[in-house]
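In: sequence and computational prediction follow.
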Amino acid sequence: MKDYLCDTDFIDYSDIKIQQISAAVCSPTGSNTENAIALYLYVRDSIKYDPYALTFNKSCFTASEILKAGKGYCVSKAILLTALLRSVNIPARLGFSDVVNHLSSKKLLERMRTNIFYYHGYVEIFLNDQWVIATPAFDSNLCKTLGIPPLEFDGKHDSKFQKYDDAGNQYMEYRHNHGHFSDVPYDLLVEKYSCYYPALMNSGHAPYSGDLHVEIKSDMKQ
């Protein structure tokens, strides 16, 4: 279990800003489950979901830098939540799966050249003697735009992307599970993203410009 409580170069919860956030969000008298839920909600809604934040730069995969940026894609937000959980001594690890996303912007899909999100990231949290999945990727504002309820987490059951939107249309479909990791598998992610998203990653260390929230609103008007 100590591997899932470690401070690392990527999951750097010893950073003062991360310590300040966990102290502000968590209750000193709260249970691990209560504090895990509070941290989940913080990352879900305070850190804007931004797939264009994905670059090869290691800051994209470092918790303190993600917190500073205030935005990130699914893996970035999972890394930050993992760091915040470990900072209050709650074991946490990263999980990865391939998912089909049936709702995205035309611009993002053109750059990705696929609707499969390879190595989509989430967090596995050890609570009440079991591992439970938490997915803090989509913030409430984006969910409102998409017409889906924000994903909740109760600390007892796996919290994954919704399969359907409010209208009953298929939304997310899980394809393949890549397992869990105690630290960010940076080299593996760079290799896979370079293979699957060459157009999206061709800007190297500089992120593409774009705003998924604005793009989806524009697509819905057409």
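Out: The structure has been received and is ready for your questions.

In: C-alpha from now on. contacts and neighbour counts both.
Out: Fine.

In: secondary structure element for the residue nearest to residue 15 when sequence neighbours are not counted?
Out: The shortest distance from residue 15 to any residue other than its chain neighbours is 6.4 Å, reached at residue 64 (C-alpha to C-alpha, 6 or more residues apart in numbering). Per DSSP states H and E: residue 64 is located in helix 63-69.

In: nearest residue to the middle of this structure?
Out: residue 74 (2.8 Å; C-alpha atoms, centre = their mean).

In: here comes the other one, which I'd like you to weigh against the first:
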Amino acid sequence: MGTDAPGTADLAATYFLDHDSPEVVDFVARSAPAEGDPKARAVALYYAIRDGIPYEVYSADLSREGLRASATLRAGTGMCIHKSVLYASALRSIGVPSRLVLADVRNHLTSDRLRSLMGGDVFRHHCYTTVFLGGRWVKATPVFSSRLCRLYRMAQLEFDGRTDSVYHPYDLDGRRHMEFLHTHGEFSDLPYDRIVTDLRAAHPGLFAASMRVVDGSLVRDAANAAGGR
């Protein structure tokens, strides 16, 4: 994975990775100074998305429109798919090739409510990005914000443009955190139909009406868990 040279599809604007939209253009202009080199700008965008777009599974909009990079900026929040699509789109806007990676993971720190809704602790189609910098592909995961990491006692994922940024296997208390079980592959565009079909099959209890995840709050889940200890 990630050993081939990037192609034109890894820089293209698509329906989902709409880096030519006014929202993405404005976000990149505010977040990644034009005078920086590609690596510095990619790192700046990583942190702008990691900490500037709150991570939230509950109420996430999984419609076609809701998963566009521009829609995530308008909503101001998103889950791993939304934030990775936004990052991949922002990277392409500065001429840095990017792809999306989908993987099944076991998350040992899922809240009790979310675990119940998901039907366990295995989550289908966790999404992160791979970025072509310095002549090679580097993994980057601009998903969990600093605030959520503090609440859930997880190490923050840093990114320097050279080293892979993926989930640590243990949290700050030495408990198992996240295991990667199966990688489905890299994608130059979001395979929307596959993702939605598989998520509905794997996690039917997670969905409310239409294409939205049920209401809730990861922050509130963490507070409830802390209160019960």
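Out: That came in fine, so what should we check first? Everything numeric in this text was worked out from a predicted model, so none of it was measured.

In: mind checking the TM-score on these two?
Out: The TM-score (TM-score structural alignment, normalised by the length of structure 1) is 0.96; 222 aligned residues with a C-alpha RMSD of 1.2 Å.

In: returning to that earlier point: which part of structure 2 matches the next helix or strand after the helix holding residue 64 of structure 1?
Out: Per DSSP H and E, the first helix or strand lying C-terminal to helix 63-69 of structure 1 is strand 71-72. Aligned by TM-score structural alignment, strand 71-72 of structure 1 corresponds to residues 77-78 of structure 2.

In: ok, and for the strand ranked longest in structure 2, which residues are buried?
Out: For structure 2, the longest strand by residue count, based on DSSP state E, is strand 122-133. Using 16 or more other C-alpha atoms under 10 Å as the test for burial, strand 122-133 of structure 2 gives 122, 123, 124, 125, 126, 127, 128, 129, 130, 131, 132, 133.

In: with adjacent residues omitted, what lies nearest to the equivalent of the second one over in structure 1?
Out: In structure 1, the residue paired with residue 123 of structure 2 according to TM-score structural alignment is residue 117. Once its chain neighbours are removed from consideration, residue 117 of structure 1 has its nearest residue in residue 99; the separation is 5.2 Å (C-alpha to C-alpha, 6+ apart).

In: then residue 105 of structure 1?
Out: That would be residue 216: by C-alpha to C-alpha, 6+ apart, it lies 5.1 Å from residue 105 of structure 1.

In: name the element the residue nearest to residue 117 of structure 1 belongs to?
Out: Element membership of residue 99 of structure 1 [criterion: DSSP H and E] is strand 92-101.

In: what comes into contact with that strand?
Out: 4-5, 78-79, 82, 85-86, 115-126, 171-184 (C-alpha atoms under 8 Å, 6 or more residues apart in numbering).

In: residues in structure 2 matched by that strand, start to end?
Out: Counting by TM-score structural alignment, strand 92-101 of structure 1 corresponds to residues 98-107.

In: do stretch 36-45 of structure 1 as well
Out: Going by TM-score structural alignment, stretch 36-45 of structure 1 sits over residues 42-51 in structure 2.

In: what does stretch 164-172 of structure 1 give?
Out: Going by TM-score structural alignment, stretch 164-172 of structure 1 sits over residues 170-178 in structure 2.
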